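Trainee: Dropping the sequence and predicted coords here.
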Amino acid sequence: MNLLRTLRRPDWIDELHGLLLLGTVLTGAGGVAAVIATLAGQPIEVEVATETALRPDALTGAPAGVVLGDSLVLDVTDPTAAQLGWALLATLPRFVLITATLALLWRAIGRARRTDPFRSGLAASLRSLGILLIGGGLFAWVAEVVARFGLSATVDVGGTYTTLDLTVPAVWLFLGITLLAVGEIVRRGQEMRADLDGVV
């Protein structure tokens, strides 16, 4: 009977805790692998403006209505030290932020799983994570934009170029506010729990 009850009602907190650990390990390993590949001389992709890099008639043989896009991706097969630095700046902050967020969330969920969630520091941990996602997400996005801009300047093809995708900071902001809101819910639950304990 206990086995059937366990099968019907899985421990979702425990499942989440395991998935967060897996995500932390995979993201951290992916970041390390990306750094090693970059430093080992893997070709670096550089995005430049098509209109300044190519002549308007550069695309030949294409069907009617098919034109070049706004940007063109170049592969730098022999990157300089400056290009390696820009490439690392474009990717490393994002990997660090995601790995740190998953690790901190894994620790907070693990502490709440072992003890009473309304007596642990879960609310404070969620607030800290929310602030980290908002501030760190904005920093990682700005760092990537600046790095892509600087990287395009190193190839001497059509000047500087970068893509300004405002959905990226919007996603970080949404995730951060979500964690702040969940942390506030937990905090209010802690206050209610304390009031009930005082009445009893």
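Mentor: Cool, the structure landed. Numbering: from 1, shown residues only.
Trainee: use CA for all of it now, contacts and neighbours both
Mentor: Fine.
Trainee: What residues does the nearest residue to residue 136 once chain neighbours are set aside make contact with?
Mentor: Once flanking residues are discounted, residue 136 sits nearest to residue 97: 6.5 Å by C-alpha to C-alpha, 6 or more residues apart in numbering. By C-alpha atoms under 8 Å, 6 or more residues apart in numbering, the residues touching residue 97 are 133, 136, 137, 140.
Trainee: then this one, side by side with the first:
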Amino acid sequence: MAKTPMKRPAAFQHDRTVGEETWLTPRSLVEALDLPTLADVDPCSPPVRPWPTARQHFTRNDDGFNRAWDPKKFYFVNPPYGRECAGWMAKAAEHGNGLLLVFARTDTRQFHESVWRHEHTSAVLFFEGRLRFATIDGVEIGSAGAPSALVAYGTKAKRALIQAVSKGRIRGRIVLLDDAQRDVFRLGVESGRASKKERPSAD
């Protein structure tokens, strides 16, 4: 009888949940940002965690997504990937005060809407190399299936990224987004639309 091949761990696809598995924000990243001190709230925390990522944690059972988000509080958002991710990205962007950890899918509509185009985005950090996520026991399993990015919303988040990179606690590159850069992006979009209107017809 042929043996059923063993499946490799699913940590290479998601950082939150895959089936019954839970994948956590790497401890090295938590320490580099000093998240327990920096962040007031983690609204999408796993029910079991070997290290804190904020002063207050809300799990799926607490429905952190639909709770009222306090604009005065700093949120660290490492959302479940898949269909839910877009909603969390939009929520974090509208809140405008915190950090969002997601795959660096820079070509997607949601990344453009919640990151590049959003007025609250102050900076984006692209990691050098891929993050290694951990199980609920704190054991690192393997590299993520795609590069990751940390999106800063607001001044406090931008300063936290700059400080972590400048002190060598995180290796990567930061793209700072100010009003002028967002204007350039909007002009590019408008120019593209204008070009389409000005194109001669095929007739």
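Mentor: Sure thing, it's come through. Worth saying up front: this structure is predicted, and the values here are computed from it rather than measured.
Trainee: Can you give me the TM-score here?
Mentor: Here the TM-score for the pair of chains, by TM-score structural alignment, normalised by the length of the first structure, is 0.28; 103 aligned residues with a C-alpha RMSD of 5.9 Å.
Trainee: Of the contacts of residue 97 of the first structure, which is the most crowded?
Mentor: residue 133 (27 neighbours; other C-alpha atoms under 10 Å).
Trainee: that older thread, wait, is the residue nearest to residue 136 of the first structure part of a helix?
Mentor: Yes - Residue 97 of the first structure: assigned to a helix according to DSSP: H, G, I helix; E, B strand; the rest coil.
Trainee: Need the three-state assignment for residue 72 of the first structure.
Mentor: What three-state DSSP gives for residue 72 of the first structure is strand.
Trainee: which residues sit in contact with it?
Mentor: Counted by C-alpha under 8 Å, 6+ apart, residue 72 of the first structure has contacts 47, 48, 49, 50, 53.
Trainee: Next secondary structure after whichever strand or helix holds residue 101 of the second structure?
Mentor: When elements are assigned from DSSP states H and E, residue 101 of the second structure belongs to strand 98-103. The first helix or strand that comes after strand 98-103 of the second structure along the chain, using DSSP H and E, is helix 109-111.
Trainee: Could you list every helix and strand that that following helix packs against?
Mentor: Contacts defined by 3 or more C-alpha pairs under 8 Å, 6 or more residues apart in numbering; DSSP states H and E place helix 109-111 of the second structure against helix 85-95.
Trainee: Give me the angle between the helix it packs on and strand 98-103.
Mentor: Counting by axes from the mean of the first three to the mean of the last three C-alpha atoms, to 10 degrees, helix 85-95 of the second structure points 160 degrees away from the direction of strand 98-103.
Trainee: before we move on, the earlier item: name the nearest of the contacts of residue 97 of the first structure relative to residue 25 of the first structure.
Mentor: Nearest to residue 25 of the first structure, judged by C-alpha to C-alpha, of the contacts of residue 97 of the first structure is residue 133 at 18.9 Å.
Trainee: Helix, strand, or coil at the closest residue to the closest one other than its chain neighbours?
Mentor: Nearest non-adjacent residue to residue 133 of the first structure, counting by C-alpha to C-alpha, 6+ apart: residue 176, 5.0 Å away. For residue 176 of the first structure, the assignment made with three-state DSSP gives helix.
Trainee: Residue 157 of the second structure now?
Mentor: Using three-state DSSP, the structure places residue 157 of the second structure in helix.
Trainee: follow-up on the earlier one: the contacts of residue 72 of the first structure in strands, which ones?
Mentor: Taking DSSP state E, the ones among the contacts of residue 72 of the first structure that sit in strands are 47, 48, 49.
Trainee: what would those residues look like in a markdown table with neighbour count?
Mentor: Formatted as a markdown table, those follow (neighbours: other C-alpha atoms under 10 Å):
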| residue | neighbour count |
| --- | --- |
| 47 | 23 |
| 48 | 27 |
| 49 | 20 |
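Trainee: Between these, which sits nearest residue 34 of the first structure?
Mentor: residue 47 (18.4 Å).
Trainee: From residue 148 of the first structure, how far off is the nearest residue to that closest one once chain neighbours are set aside?
Mentor: Here the nearest residue to residue 47 of the first structure in space, its sequence neighbours aside, is residue 73; by C-alpha to C-alpha, 6+ apart that works out to 4.5 Å. Distance, residue 73 of the first structure to residue 148 of the first structure, using C-alpha to C-alpha, to the nearest Å: 12 Å.
Trainee: Please say which of the two ends up with more neighbours.
Mentor: Neighbour count, other C-alpha under 10 Å: between residue 73 of the first structure and residue 148, residue 148 has more, with 25 against 13.
Trainee: Which neighbouring elements make contact with the host helix or strand of that one?
Mentor: Using DSSP H and E, residue 148 of the first structure sits within helix 122-153. With contacts defined as 3+ C-alpha pairs under 8 Å, 6+ apart, helix 122-153 of the first structure has these neighbours: strand 44-49, helix 81-114, helix 167-199.
Trainee: Could you point out which of the ones you listed sits nearest residue 126 of the first structure?
Mentor: helix 167-199 (5.0 Å).
Trainee: is it possible to export the contacts of residue 72 of the first structure to TSV including distance to residue 153 of the first structure?
Mentor: Shown next, in TSV, are the contacts of residue 72 of the first structure (distance: C-alpha to C-alpha, whole Å):
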residue	distance to residue 153 of the first structure
47	10
48	9
49	11
50	14
53	12
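Trainee: Out of the contacts of residue 97 of the first structure, which comes closest to residue 186 of the first structure?
Mentor: residue 133 (18.5 Å).
Trainee: remind me, longest helix of the second structure?
Mentor: helix 179-198 (DSSP state H).
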